[in-house]
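# structure of the sequence below:
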Amino acid sequence: MAVLKHLLSCFIVCVTLQAQAQIFKQKTNPEALYNQAVQETKQGHYGKAIELSRQALAAQPDFIDQELLLGRLYMLTKQYDLSRKYIKQVLMKNPTYRDAYHYAINVELSSGRYEEALCFADEALYHFPGSLEFMLKKLGILDVQHKVYQGNNLAATLMDKYPQDTLVKRAYIEHHMVSGRYYQQLGNNGMARQSYDKVLEADPRNAEAREAGLAVALKTGNYSGALDQVNDALVSSPGSYDLLMRKMSILQEQHDYANALSVLQEILRKYPSDGKVRALETSLRMEAAAYYTNTDPLSLYQGVLEKNPGNREALDKVITWCMVRGNYREAMVWINRGLKNSPNDTKLLTLKLDALEADRKFSTAADLAGLLYQRSPNPSLKERFIFLQTQSGREFLAQQQNDLALATFERGLDMSPEDTTLLDLTANTYIAMKDNNAALRVTEQALKYYPDNEKFLLKKSTLLAETGKYEEAAAIAASLASRHPNDARMNNNLTDLLLTSARVLMKADEFDLAKQPLRQVLAASPGNREALDYMINLQSATGQADSALWYAGKALEYYPNDRDLLLKKASVLQEMKDYNGAAAITGELSNRYPYTLKYKQAYISSLMAAGSAYQRNQQPDSALAAFNQVLALNSKDSLALLYSINILNGQQRYDSALAYADRGIKFYPGNENFQLKRAITLENKKDFAAAALAADSVVKINSTAANIDYHDYLESKTLKNQFGLYFLHSSYDYTDDKYNIATAEYRHFFRRGSYAFRLNYAGRQTGNGLQGEAEMYYTHNPKLYSYALLAYSNKVVFPQLRASYSLFKTFGKDLEVELGGRYLSLDSVTSFSAVTSVAKPFGDFWVNLRAYFISEEGDFNSSFNLTTRYYLNRRQDFVTLIAGLGTSPDDRSRLIQFPQLTGLLTHSVGAGYQKVFKYRTTVGLFGTWINQKVSDAAYRNQYDIYLVFQRKF
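Model prediction:
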């Protein structure tokens, strides 16, 4: 009992130590620590995550993902100096690590270091030109710094490039709201108003911008502008109490008491129970009465016109005062009254033009300006007409009425086809309508007037790219980049175009053409990651593995620890059949990142390729070593198991092959391949009973004809006995006698061959002939076997004694040679024969030439026999053709006449077919024609039919 307790204690200690070792191993594994740190971060356990991260970095100092996570954790815990340290380390190791730039910018923003944040944003845009997220980041930083002009340019660029992107639109609006508030704080109300107007252009319903703009307008005394804003807002909310009250207040501030009272009446109609409004009615009327009493010049001039409507001076004064006060619509009423009497009055028409423009009725104003220009062409009117057409088109664009905007711009271009603003707006409108071809035509028209205008050149380049003409687009971009070699925007634009051109060509499978733009990119920027990636892929795709390897090496000079590039280089080496070189790289990656599945799979792929190459080069030991490395990484790899089984079978290491087959069956119990390999291996071991059982399992998994046939074949190999019946019928053209022989046979198979006993029976008028035969085939080794036969009879029909022996030797290329002898004793005649033959297979054909050299009572003769077979069905069935010259001592149908036939010129031709059913039952039919020359003028013929039946059991 004490011994049992001692053993139990030892077992518990061992298990505990093993568990602790496993736990310690897991904890010290950098990848596992990293994953655990990520989970702790998600749960907000930042302190625990930092501790795990530091452990991971202590185990693997170059773990770049872990360094970035630690930098983020220090940022989350507001330890900005430490955070900044780890993030900078990451960027020094990998300047294109996108997430690192996000954290770097956030750290500097959080710590109020806006200039550093802006530097990181610019650096990110250098590595990721045109990146929307980093451009938005930069815009946010500029807003925090109140760098309004730079922010305006960047915001405008974003809106031009992404006009439909809601995120960009939101950022654009927020930028101008921030700018407006900033200018309000500075007291710069004009700039504030411009910012709020930009917001309203992008989002006409933005309540905050409308309120802020209105406040600015009121503060600066721009009541007409404020009134316009309120009126615009009332279009969408005509019954708004607040808007109506604000409109009344503005009219009151303008001393436009008539309209103020009108609005007040509208409010009273909509809100009759509002006491505040009723109280305002009295005070507003009292204020109006006091203001207009004998003081208001507008009222005085209006009074003059009431008494004398044709007084032109009074009319001009009334219009002027209305315009001064911003009452453009009232001014329009008086102008139209004047035009009824003088419709062609130039001054009134000019005043009307001013009023329409001031009231933002640009379309109507443009029509009027055009009419005035036709009457009196002058540069000033022309310029004004172009301006009004431009403003009118912009209004239509703001309302998304692109067709009307186009028509307006085109009217302006009819008068001034070289106007850059109209040309640019027209092209942009076509672009917004997705009609790039039309936009391109307009841009080309602009370049006819301004061939060196970089704005239009850049636009043309962009449009050419949009229409698929990348080469032309790149040529323009290259020209612009050469003018401004230090302009990152121009260089980035060229790079983008060349890369896009390469992508399109690659998509069209024009790999050789795609290389040219990529070479241009690399000439300007040798370290461009995307171009290097594409060049590696293209060189591989076009069979230029050496070039692909060169580009992979060049890329790794710029990005030495880049995992994807290392993997790509390994792929190229594998393509070049340098499997060991590929395995060295993938093996290192797999060791460095043991939990990253793709590196492990790549390593396995390299080892499998190396093993297959060793197999092809007849290096089985090296191949087996490679496959064992695969199985060490993945013990369930089916291909490695199958290939290993094949090699071991080839080396006759059948027990090892069986062990691998059993492992495959364990992992893949329903896979027929491993069961089949087990059966083949057992067959090679000559263990046919076990092989047949394995083949039966294959049939149960997949009962194909081939699998069933193989099972039948192996099953037949377990049968050791065979029963046979043979019948030979001979007839002659020179006698009515028939010569028939019936034979019964028993054969037993053993490991080295077989032996058989036969009984031959032939009936004659002279009596019944019986002959007993004993026959043996014996295999000495795979290249050498013997054949022996001994027969004895009662001499009635058969020779009294017959003996045969042959030794068969197989040489190279399956050439088989026979040497042997024959003995016959018949009546008083004794015959000795030497036998030799040569046999050779040719695919499914088999040819045998046998010669007999016969000595009979001092006479010497020879006989020759040529046999050909064509095998079918795994060499089980065959069709045969036989030709003979002379009478051989193996010819059973003529042995009884052997002494009489010796020396006669004899020809024979035979044919036959033998069929095996399920490797057990054999049937055959053979026929022979024999022609003998008896004398110079006499021939006789013999006809043989031979039937065969055999059955294994």
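
# only C-alpha atoms for contact and neighbour calcs from this point on.
Noted.

# show me where the stretch 551-700 of the chain has its helices.
All helices of the stretch 551-700 of the chain, identified by DSSP state H, counting those that start in this stretch, fall at 563-575, 579-592, 597-616, 620-633, 638-650, 654-667, 672-684, 688-701.

# need these in TSV (columns: distance to residue 778 and mean neighbour count).
TSV is the format used below for the helices of the stretch 551-700 of the chain (distance: least, CA to CA, whole Å; neighbours: other CA atoms under 10 Å):
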stretch	distance to residue 778	mean neighbour count
helix 563-575	51	21
helix 579-592	48	21
helix 597-616	35	21
helix 620-633	33	19
helix 638-650	25	21
helix 654-667	25	19
helix 672-684	19	24
helix 688-701	19	21
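
# would you do the same for the sequence below? I want to compare the two.
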Amino acid sequence: MKNGLIYISILLLTPYFGVQNLHAQSINTDSLIVALVADTRDQKNPQEIINKAHQALKIAPEYWDYYVVMGQNFERIPVVDSAQFYFKKVIENTDKYPEVYNYLINSEITNQQYEAAFSTIEKAKTTYPEKASYYDEKKLRIYNAQGDEKAEIELLEKLLNSGSEDKFMKDRYILLANKIKNDRIGFQYFNTSFNRDGYGPWNQFVLQYIRSRKWGTLVTNINTMNRKSANEADVNGMQFEASAYIFTTKTNYVFVNSAFSNNKVYPKYRLGGSYYFNLSSKWEMNAGVRFTQTTNENFTSIALGTGVYYKAFWFNLSSFYQIDQDKVNPAFNLTTRYYFGSRFDYLYSILGYGTSPDDDATAGLYENRVSLSSYRMGVGISKTIQTHYIVGCQFLYNNQEYVADKRQNEYELMLSLQYKF
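Here you go, the predicted structure:
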């Protein structure tokens, strides 16, 4: 009888202790994954983490957090095949871990498994359509690694037009856009009027051809000028100008410029160059020199500048330093652009001080103005119309000292039209 009571007691208590044991295992499994995630984050021994995770999976084979931890730590060893096996195991069985797609895609890109990465990206976009743009950004890494600049710029334009304000993408897009093959012919008209009686207006016409290739961009101009004055005969002139932007690395480039003329409306010769280099995905610096030969004098200027992207904005500060008889004559220009489409679609503003050797409209008077003060401000727009046409308009106000202690107001209107083919 006593043995019977013992047997019955065992039967009654076994379910209780079994449940308690399973519950204890569940608690231990939960506690362990928290510890292993922390160890992974702290970069502790990956093999020890894998061993502990493997033991936990024997107790809870569908506890997907352990598969994630296993994949992360096999990636650290690295054992790529095993890492990707555990990431794929999670993806095949649950959609609760979107970060695992990121781990797997990064692993495939790092190991140059580009076709597999494209496939994983498309699956991720199907599973999480609200994150489609995020996963498309992964494709940019692949195109960059493959050197497929055409595919990269097409995707960049799509992402930027969809509302992305990523600074790196905008910087990269503008850089690549300058390397994509295209040709443009254009025409510009400048009208400058003055508040000084009997002086002006000035009219300048520019015929332009721009050729962009993978190596860089070539710009050629034919500039013509007519200056009127009530007290003297009209002054007319023509200038031939060529500039080039030549890439030296994926992000750095050289700017060179030359121009010549045989009349006093423009300088006789102008030569210059600057080297542009990127400090990061946002900042660009440049340094160079300008040489200007007028009818009576030669001038050499140092050019320094910096530019930065912030969201949809681009800020550029350029400065020039002309040393003349132990005196430094500086000139500054701050240009701000707001991009609202392609690299040809933007609003811009200009603030400036002094006379720059790069200013075509006043280049013929450079020797007269370089030591005099001036303050300018302006606004403008550039806009693409029907794919092939780029139109522009700018208004600039300049308060100019024309002789010592005497000033005049100048109002410049610029209209431009380019055809892109």
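
# so after superposing, what's the score?
Once the chains are overlaid, their TM-score stands at 0.72 when taken by TM-score structural alignment, normalised by the length of structure 2; 389 aligned residues with a CA RMSD of 4.5 Å.

# just to revisit the earlier point, export the helices of the stretch 551-700 of structure 1 to CSV and tack on distance to residue 833 of structure 1?
Formatted as CSV, these follow (distance: least, CA to CA, whole Å):
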stretch, distance to residue 833 of structure 1
helix 563-575, 64
helix 579-592, 62
helix 597-616, 49
helix 620-633, 49
helix 638-650, 42
helix 654-667, 45
helix 672-684, 39
helix 688-701, 39
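
# so which of those gets nearest residue 290 of structure 1?
helix 563-575 (84.8 Å; CA to CA).

# in structure 2, which residues correspond to stretch 25-41 of structure 1?
Across structure 2, nothing matches stretch 25-41 of structure 1 (TM-score structural alignment).

# other residues contacting that stretch?
Contact with stretch 25-41 of structure 1 is made by 46, 48-50, 52-53, 55-57, 59-60, 66, 69, 73, 593, 595, as judged by CA atoms under 8 Å, 6 or more residues apart in numbering.

# can you turn the buried part of those into a ChimeraX selection?
The following ChimeraX line selects those of the contacts of stretch 25-41 of structure 1 that are buried, judged by 16 or more other CA atoms under 10 Å:
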select :46,49,50,52,53,55,56,57,60,66,69,73,593
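
# from the contacts of stretch 25-41 of structure 1, which ones fall inside helices?
Using DSSP state H, 46, 48-50, 52-53, 55-57, 59, 66, 69, 73 are the members of the contacts of stretch 25-41 of structure 1 that sit in helices.

# can you list the buried residues in the strand or helix carrying residue 371 of structure 1?
Residue 371 of structure 1 is part of helix 362-375, with elements assigned from DSSP states H and E. Residues of helix 362-375 of structure 1 classed as buried by neighbour count (16+ other CA under 10 Å): 362, 363, 364, 365, 366, 368, 369, 370, 372, 373.

# where in structure 2 does that helix fall?
Using TM-score structural alignment, helix 362-375 of structure 1 pairs with nothing in structure 2.

# pull the number of nearby residues for the aligned residue in structure 2 for residue 890 of structure 1.
Aligned by TM-score structural alignment, residue 890 of structure 1 pairs with residue 358 of structure 2. The local packing of residue 358 of structure 2 (other CA atoms under 10 Å) involves 16 other residues.

# residue nearest the centroid of structure 2?
residue 171 (0.7 Å; CA atoms, centre = their mean).

# that one: which element?
Secondary structure from DSSP H and E places residue 171 of structure 2 in helix 167-177.

# how about the match of residue 890 of structure 1, secondary structure?
Here residue 358 of structure 2 is recorded as coil under DSSP: H, G, I helix; E, B strand; the rest coil.

# what of residue 830 of structure 1?
Per three-state DSSP, residue 830 of structure 1 ends up strand.

# quick check: chain neighbours aside, which residue is closest to it?
residue 824 (5.7 Å; CA to CA, 6 or more residues apart in numbering).

# wait, that neighbour sits on residue 854?
No - Residue 824 of structure 1 is beyond contact range of residue 854, at 10.5 Å (criterion: CA atoms under 8 Å).
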